[in-house]
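[1] how would this look folded up:
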Amino acid sequence: MAEQETQRLIKAYLDAFNASDSEAMLALLAEDVIHDINQGGREIGREKFRWFNAGMARHYAEELSDIAIMVAPGGGRAAAEFTVRGTYLQTAEGLPPANGQRYSLSAGIFFEIDDGLISRVTTYYNLADWIAQVKADND
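    This is a model prediction of the structure:
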């Protein structure tokens, strides 16, 4: 896949995220997509990704800004760096209580591309920073 096509694919994925359009995100993923969850496990498959997105939507309202997309030569890999601005809506298991706390943190996603679709999504952010922000706003 050419670099420009990969750039458009990743932009479409992030635009769908910002539009809270999970179905549009899923349409850009390979059926057997690998999803590496920040400081968590690995899930494989579009349906598991669908369930993950549904859980995220229950707990968080987020928007990505300051997005920079980088594409490797040949277009088979890409990365995006951005700022996540969000609201913690509902308490997630094992995390501090939610009461509408706002947060902002730097994050990134690494992507692999196969046959015009995203075949791997690996997300990274500083969970300790996020916890400190929601705890400070909860005191």
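[2] only C-alpha atoms for contact and neighbour calcs from this point on.
    Fine.
[3] I'd like to know which elements the longest helix seen in the chain is packed against.
    Longest among the helix segments of the chain by residue count, using DSSP state H, is helix 3-18. Contacts of helix 3-18 with other secondary structure elements, assessed using 3 or more C-alpha pairs under 8 Å, 6 or more residues apart in numbering; DSSP states H and E, are made with helix 22-27, strand 60-71, strand 77-88.
[4] Second chain to compare with the first, below:
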Amino acid sequence: MGRPNGEIMTTILKAYFEAFNAGDTSAMLDCLTEDVAHHVNEGQIRVGKVKFAEFCAHMSHCYKEELTDIVLFEAEGGSRGAAEFIVNGTYLATDAGLPEAHGQTYRLPAGSFFDIRDGKIARVTTYYNLADWIRQVSK
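    Have a look, this model is predicted:
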């Protein structure tokens, strides 16, 4: 008898967030399906691991972030989940169309939603308040 779907979801999401906090893009990619749909806040949907890895490389260049106060939620059946967390970050390099970076720090509540398929993350949708982030880094 296999593990319940909810346990699989919790395990994969914990691994995903641990990899994020370790800055380990390769381990994050191991948590994803090949055709993962990555819905970013205020951006386009990126499909596939290659696009996800490109996004992570860009983010690592511009930002240093650690997620804390992570709370995981799961839908009945374990095929969908969510996480609420605090993004603790440093703005390292100016990102196009955003305020100039000079090492500003920020603390931002955020959330992500997930679809789980065959024990992997098939969709990641992340939301945060961009206006709040801009206010924090514009000081």
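[5] What sits closest to the one in structure 2 that sits across from residue 3 of structure 1 in the alignment if chain neighbours are left out?
    Using TM-score structural alignment, the equivalent of residue 3 of structure 1 in structure 2 is residue 6. Excluding its sequence neighbours, the residue lying closest to residue 6 of structure 2 (C-alpha to C-alpha, 6 or more residues apart in numbering) is residue 78, at 4.1 Å.
[6] related to what we said a few turns ago, ok, how many other residues are close to the match of residue 3 of structure 1?
    Taking other C-alpha atoms under 10 Å as the neighbour definition, residue 6 of structure 2 ends up with a count of 19.
[7] Ok, residue 17 of structure 2 next?
    Neighbourhood size, residue 17 of structure 2 [other C-alpha under 10 Å]: 20.
[8] Next one: it from residue 86 of structure 2, what distance?
    To residue 86 of structure 2, residue 17 of structure 2 is 12 Å away according to C-alpha to C-alpha, to the nearest Å.
[9] same question, residue 9 of structure 2
    21 Å.
[10] Comparing those two, which shows the higher neighbour count?
    Comparing residue 9 of structure 2 with residue 86 by other C-alpha under 10 Å, the one with more neighbours is residue 9, at 29 against 19.
[11] Secondary structure element holding the closest residue in space to that one that isn't next to it in sequence?
    Closest residue to residue 9 of structure 2 in three dimensions, ignoring its sequence neighbours and counting by C-alpha to C-alpha, 6+ apart: residue 78, at 5.9 Å. No secondary structure element spans residue 78 of structure 2, as it lies outside all helices and strands (assigned by DSSP states H and E).
[12] Identify the residue of structure 1 aligned to residue 78 of structure 2.
    Alignment note: residue 78 of structure 2 maps to residue 75 in structure 1; criterion TM-score structural alignment.
[13] Kindly tell me how buried that match is, as a neighbour count.
    The local packing count at residue 75 of structure 1 equals 19, with neighbours defined by other C-alpha under 10 Å.
[14] Quick check: it touching residue 2?
    Yes: here residue 75 of structure 1 lies in contact with residue 2, judged by C-alpha atoms under 8 Å, at a distance of 5.1 Å.
[15] most centrally placed residue in structure 1?
    For structure 1, residue 123 is the residue whose C-alpha lies nearest the centre (C-alpha atoms, centre = their mean; 6.0 Å).
[16] That one corresponds to which position in structure 2?
    Using TM-score structural alignment, residue 123 of structure 1 sits opposite residue 126 in structure 2.
[17] If anything else comes up later, I'll come back, but that's it for now.
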